Structures are given as C-alpha cells and as structure tokens.
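> My questions are about this predicted structure, shown below with the sequence.
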Amino acid sequence: MSNMNSKIIDDVTTDIIDIKQGSDEFLIEEEFTKKMINSKFSNIPLRIKLGLDPTSPDIHIGHTIVFNKLRQLQNLGHNVIFLIGDFTSMIGDPSGRNSTRPSLTKEEIEKNANTYYEQASKLIDPSKTEIRYNSEWYKNLGASGIIELTSKYTIARILERDDFTKRFKNKLPISLHELIYPIIQGYDSVALKSDLEIGGTDQKFNLLVGRDLQKEFGQEPQCIITMPLLLGLDGIEKMSKSKNNYIGISELPDSMFGKIMSISDDLMWKYFDMLSSISSDEILKLKNQVLNGLNPKNAKIQLAHEIVCKFHSKILADRALENFENRFKYGILPNDISEIHVGKAPINIIKILKASGLTVSHTEANRNIEQGGVKIDGNKISDKSIILFKGEYIIQVGKRKIKKIILD
C-alpha cells in the first residue's frame, strides 16, 4: 500500500470517528467507510440527504442537532441535499404518533415551505446545499407509478413498524395513506441517489425503507445516521411543531430566551448536552457548581444566552437577558408587548384569557387564577367573576405570557 493510500485510509478513519460523535446509531459503518474511501480516491463527493416536511412555518432548535451533522459533512467536502417534503406533507408522517396526523392544504404547505430555505441557511452553508422538493418526481410519477412503487413493499413489513403495531393492538385507526408514507418517503432516496441519509431516531424505519427501495431499483443502498431527539419544553414529548412545545430558530430573542428559562432544571442539562457549544468538561464543571450551591437559574441563563447568540447575535442576546431580568427581577414590563383586540366590552376575565390565547381553555384560565398566576395591570387577581370594560389592559399569565388586551 502506497503512503498516499495509507494516508487516505487514516484520514477517513479519523473522519468516521468525528461523524459518529453525538449520533445515536450508524448503519452500516463498514459500508460508509468504503463510500468515504471511494469518494477520496475518485474526488467525487458523497450525496448526503435530509428531508423535512413543512408542517409548520418553523424549523425548531431540535432540528439543529441534525443540521449540525450536515454542516460537519459539508466541511468534509460532501454535497448536502435539503429535501423539502411538499408532497409527503399532504400525506402526513405517522412516525411516533398514536393518531392520524391532520392533512394540510397545498396552500398551507407552500406557505410553510417558503420559509424553510431561509431558516436552513442559518444552519448549513447555502452555497454547498442543494434544495429539492419531492413534488418534482411525484407529480410525474402518477397513479400507475405509485401503484408500481407500493408493489415493492409488503404490508407485513410496514406493520413491523412499532407505532403501527401499537395502534393496531390498541384498535386505534390506521389510514391507508399512512401505510404508504414510508414507501413514498423512501422513494425520495431513490430519486436523489442518496449515499447517506440523516434523521432523528423516530425516522429509522422510514430511512431503512429508503435503503431497501434503492436495492430494488438497482442502486447502492444508502447508509443511515440517526440523531437523538430533543425533548420539547414540556420535558415529556419530543420537540415538535405539531405538539406546540418547540422553540423556532426564527423566534424573537425575548421569546427564545424566555422559553429556555421556562424549562425544568433536569431538562436544562439535556439541552446543554445536545445544543451547547461548550465542552462536556465545562458542562460537568457547571453541574458541580450547581450541586455546590450555585442557583440553577444562573446556569439556565448561560444556556439561554448562548442559544439566542447562536440564532441572533450577542447584542440581541444581551438585550434579551436584560429584558428578562427587568421583567422578572424588577417587575418592569417590556416595551414590545403584543396587542390584541378581544371584542366588545364588558367581558368576563375567563373569556378574555381564552379569546386572547393567554390560556388554551376556560379550564386552564380558571386554574391559573386559582393558583395566583394571573395579573391585570400588575395586580394579582383571585376573583374569576371579574368583568372588564372598554379600555386597554396589560394581562399576564405566569411568568412568560403577557399581552395588551384592547376591549372596544
């Protein structure tokens, strides 16, 4: 073996170690090593794929775990394909769900998709990124093509999927369009001739279907990297746009900062591990400081400041910290409170809280008042029968939700 060949193999071995870091599962490492070596020898970059369905206008910070891996592969010289699933969004990914996902209209999908490229450009190098939409090939495939495609996979294989199995056993409905979703998504890898696909751990089944379909179409099967899922703000479910427990990467600095400050102390450390740029040694040092008396809030402020810096700037992160401290430490309200016209006065406070979106239901409104979590113009209230008349009111629920309510 020549010295040059030996160096290439050594470089690839080092790159593979770096690529594996932070991932949950790497399938199949030996195959990907061969792809990397061949890429080095031929000087042809690999095709790295990530697909997202635009089910809302926001890319959230949970996605950044995957995007950071894409950026790492871009830095190694490989081509990244960011696939926007404008066709698959109309079906709805059943991954990790115990009920059928609501369908979106074409107009909703187009509106959401329009924001994705701009947001993704904050996370990966747009000059080294190929943006594709899977409607490109599905609009030409037609009904006969889709029937032929579904003939390449069996119902038995589809029902091996864990979330389908659970729903079937619990006699929960599974729609036919959900059953074909993994096949439709898998065909994207065929259309794009993907060498490697990256996704969250909940996407493993779909990614494996892509690998199987590539074999059916005579292609070299893609390798797969699954990345761990970030828990949402509730600390229970994965961060998800559909569950509304997420932080969008384009959210205003104050909102982003406040949401990070709202997470539990236990969840904070998971966010440090998965989102922070500081080393594991520094995180361990910070944990020890908390164990020895440092207020966990101080550590959370450090995390919130870092995340706002990452998606905005240090100046805006400093301002968000100042606004946070003014609001919660000194009782000073921010200048940019959103306004909402609720309707004609007089109106009961319970109805106002629900109509303004400060609470999701009348029940939640009642509970917040009972627990002392509602303020009107800075004054805590306990009477659920309060009626407000024509005018403007600053109403606050908990520490983060605050709006100027206008009654006509």
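Thanks, I have the structure now. This is a predicted model, so every value here is computed, not measured.

> can we go C-alpha only for contacts and neighbour counts from here?
Fine.

> Which of the helices or strands spans I340?
Assigned by DSSP states H and E, I340 falls within strand 339-343.

> gap between that strand and the chain center?
Its chain's C-alpha centre and that of strand 339-343 lie 31 Å apart, by Cα atoms, centre = their mean, to the nearest Å.

> Identify the residues contacting it?
352, 355-356, 403-408 (Cα atoms under 8 Å, 6 or more residues apart in numbering).

> Please repeat the previous calculation with a cut-off of 10 Å.
351-357, 390, 392-394, 402-408 (Cα atoms under 10 Å, 6 or more residues apart in numbering).

> C-terminal to it, which secondary structure element comes first?
With DSSP H and E, the next secondary element past strand 339-343 is strand 347-348.

> elements contacting that following strand?
Under the contact definition 3 or more Cα pairs under 10 Å, 6 or more residues apart in numbering; DSSP states H and E, strand 347-348 sits against strand 387-388.

> just checking, what packs against the strand it packs on?
strand 347-348, helix 349-356.

> winner for burial among the ones you listed?
Greatest average neighbour count among the helices and strands packed on strand 387-388 goes to helix 349-356 (a mean of 20), per mean count of other Cα atoms under 10 Å.

> The helix or strand harbouring H305: how far from the chain's middle?
Using DSSP H and E, H305 falls within helix 296-311. A distance of 19 Å separates the centroid of the chain from that of helix 296-311, by Cα atoms, centre = their mean.

> Would you mind identifying the next helix or strand past that helix?
That would be, after helix 296-311 and using DSSP H and E, helix 314-328.

> second one coming, line it up with the first:
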Amino acid sequence: MQEIARGASEFIGEEYIASLVQRFYTTGERFIVKAGFDPTAPDLHLGHVVLLSKLATFQRYGGDVKFLIGDFTATIGDPSGKTQTRKQLTRDEVEQNAKTYKEQVFKVLDPAHTEVCFNSAWINALGIGGLVNLTAQFSVARMLERDDFTKRYKENLPISIIEFIYPLLQGYDSVALNCDIELGGNDQKFNLLVGRALQRSYGLDKEQSVLTVPLLEGLDGVQKMSKSLGNYIGVTENPNTMYAKIMSISDELMWRYYELLSQKSLEELQAMREGVRSGNLHPKSVKQNLAHEITARFHGAGAAEIAQIEFDQVFSRNQMPSNIPVVEFSTQDSGVWICKILQESGLCPSSSQARRDIQAGACKIDGQKVLDENLKLTQGEYVLQIGKRKFVKAIIL
C-alpha cells in the first residue's frame, strides 16, 4: 500500500483497495483497474507516464488494467480545467491518435495484464434511450459543483450541453467495465466520482475506489507538462533528446520526477536523498541515473548509454552533436528569414517564439550568437542552435 500510495494526490476508498490487494495475496483473485486516455494528440509524454506507472504498480499487486482509449469521448473533448468549449476532433484524427497510443503504452504496462478498450463499443450501443436514461442520473446542480463549470457560469462564459454529457459518459465507462478502481489526474476528480455515483445508480454491488495523481510539471518546473507549451518530454523522442531534456530539469524538480516516474524503491530514493544531503552523492550523478533509467525504459539500455556519452560530449565538453538533423530551404531573392528557419526546422514552435529566443540571446549560428531577429540567410550551410541542446543543420539551396 505504501508503493500504491507513492506520489498519489488523493485516495477515496483506500480501505477497499487494501482489501482487493489482500484478497489477491490470499486467493490469487485479481481486480479491475481502469484509466481513460482521450487520444487528443498523437504522442504520449512523461506526464502521461505518471499515470501509466501507477497502473503498472497495480499490475504487480493484482490489478488487471483496462487501458481505456476514449475514442468516443475524445470527439467531445474533456472540459476539465478548461475556460472555454474545446474543439471537437474528427473521427480520423481520433483513430490515428489511438493507434499510436496502443503502440506506446506497452513500454510501461505488462501486456499480460492489460486490455486495451475503446469506449465507443458500449456508448454507441446506448442509443438515444440509454443516453436519456443516463442524463436522468445526474442533476444540473451537481454538474455546477465543478469548479471550472461554476467559474464559467458566473463569468457568463458558454457551457455546452455536450460538456455536461462528458462526465456522464466517462462515469458510464466504469459501469460498462465493472471497475474496482479508477485512476486519473487530480484535475479529473469530479469525473471519477461520477463513476462511483453511476455504479450505484445502475445497481452494481460496488463503488469504485478513486486514486488521483498529480500533474507532472514540465521542463520549466512551473506549468504542467504539455506539448502545446513546449515543456514536454515525449516518449517517442529520440534517446539523445530525451536524455538531455531530463538533464535540463532543476535539482529540486529531479526528486519529483524520481517519485512519480522512477521504478526505484522508496528505500532507494531515501538513500539517494540522504547521500545528496550528506555530500556523498553529487546531484548531477543522481540526475544522470534518472535520465539513464527513463531513457532506457523507452529506448533500451544501449541507447541510454550512447545518449549519456553524447550528452557528456556536447554539454560537458562543448562539442557539436554527432548526429544533427538536416533541413533544406529554397532561397529567395533576399534570403530566408531566420525565424522561418527556426520554426520550420522544429527548433522553435512558432516564429514569435523564435523572435523571443533571439532577443534573449539563446540562438546561435555556427557557434556565434544571433541578435538580429530580421536576419535572412542566403545560399550555404549553417548549424543553428537554440539553447544548449537543440541543433539543426540548415541547407539553403
């Protein structure tokens, strides 16, 4: 139970979880643990891995995981924490994103105790009559207990009826799967509790326990990890990039990543903390162990070793990376705008961010700092760099 509770934000029904684990050790009977993922983007990042790691913990102690891909609910969009109605995804977008999810989750989960489910299987079967019956199980007043809905209502911001439907459909997933435990981020608490309520309404002889996990801070150490914010570490990123990004986090944030992502035991983590406090361990070596562990999990030990050597070469000895991505641009009369190159090569998410990076002195060309945000490059080859870890070779034809 200490390992299950590790890094959790909140437990609801902890005694029931303990009884399920006890039953597993006594009789070998397994129990059902569910977590839902709406495939709103094609790739998972380490923020998602926090939840996957907790699912893997349950698998070790008797849990059979229902990895639920919300292929139906993703077409609505989860309103949790949102200040406005979300854009709905097309069916093609959902199916493509769901395919990549299935390819990535078994880097963490045990396939022998994982079933990948799609909630369209039972939601489509509900029909209009079933949907009307589902909406009858919850009141508008209960829906408005959600902080984000309350805030939007008071500020006269629109709330669509379909957003009220979303928590009900997520809760109905727990009915359809006969869940014992549901996991989610701490911003999902309301939706998870709806599942408990609906299990009662539909006559199940159980109320699922709920365990929430914190939202992992991104590379900036402030905002939650998000691809749109550019502060993420993707599980499909190449090993050199993954290793370098982990090494870039602060020493303080490192312990948070250890607690939520590492497979090291609580005793091992405590020993490392004490080693750093006593001066017997340097924080950099502890962080290297973390970067190696996570990189090896997704790319293998050999790739992690190479990434560690590459990092030491580039960042400790100020040498160029051994393998720089190459992009080509067709020249124009006056050359190619530096911000266009930075954006289209992937070094910056937008031209406005490229401007800010240049103004901050974070951009270099062939090792020389660039300060002119209006610079245009003519025919030739250039090595562009943003910060310490992002490189690309631009060939202007």
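Ah, there it is. Predicted model only: the values in this text are computed from it and were never measured.

> Overlay the chains and give the TM-score.
Aligned and superposed, the two chains score 0.89 in TM-score terms (TM-score structural alignment, normalised by the length of structure 2); 391 aligned residues with a Cα RMSD of 2.5 Å.

> With structure 2 overlaid, report how far the helix holding H305 of structure 1 is off on average.
Comparing helix 296-311 of structure 1 with its match in structure 2 after superposition yields a mean distance of 2.6 Å (mean Cα distance after the TM-score superposition for structure 1).

> now that helix against helix 314-328, angle please.
With axes from the mean of the first three to the mean of the last three Cα atoms, to 10 degrees defining the directions, helix 296-311 of structure 1 sits at 140 degrees from helix 314-328.

> Pull out the buried residues from helix 296-311 of structure 1.
296, 299-301, 303-311 (16 or more other Cα atoms under 10 Å).

> What is the equivalent residue in structure 1 for E237 of structure 2?
Mapped onto structure 1 by TM-score structural alignment, E237 of structure 2 lines up with E251.

> what does I123 of structure 2 give?
Using TM-score structural alignment, I123 of structure 2 lines up with Y138 in structure 1.

> name the element its match belongs to?
Going by DSSP H and E, Y138 of structure 1 is part of helix 135-150.

> C-terminal to that helix, what's the next element?
With DSSP H and E, the next secondary element past helix 135-150 of structure 1 is helix 155-158.

> For that next one, buried residues please.
Result for helix 155-158 of structure 1 [16+ other Cα under 10 Å]: buried residues I158.

> Kindly name the residues of structure 2 that line up with that helix.
Under TM-score structural alignment, the match for helix 155-158 of structure 1 is residues 140-143.

> Mean distance between the helix holding Y138 of structure 1 and structure 2 after superposition?
Once fitted to structure 2, helix 135-150 of structure 1 is off its aligned match by 1.8 Å on average (mean Cα distance after the TM-score superposition for structure 1).

> Tell me the buried residues in that helix?
Within helix 135-150 of structure 1, the residues that count as buried by 16+ other Cα under 10 Å are 138, 149-150.

> Mind picking the one among these that's closest to F217 of structure 1?
L149 (10.1 Å; Cα to Cα).

> was I right about that closest one contacting L141?
Yes - the criterion here is Cα atoms under 10 Å, and L149 of structure 1 meets it with L141 at 9.5 Å.

> Excluding sequence neighbours, find me the nearest residue to the equivalent of R196 of structure 2 over in structure 1.
Aligned by TM-score structural alignment, R196 of structure 2 pairs with R211 of structure 1. Spatial nearest neighbour of R211 of structure 1, excluding adjacent residues (Cα to Cα, 6 or more residues apart in numbering): P221 at 4.9 Å.

> Same question for M254 of structure 2.
That would be K287: by Cα to Cα, 6+ apart, it lies 6.6 Å from M254 of structure 2.

> check contacts around the alignment partner in structure 1 of the one you found.
Alignment note (TM-score structural alignment): K287 of structure 2 maps to K300 of structure 1. Applying Cα under 10 Å, 6+ apart, we find K300 of structure 1 in contact with 257, 260-265, 268-269, 271-272, 306.
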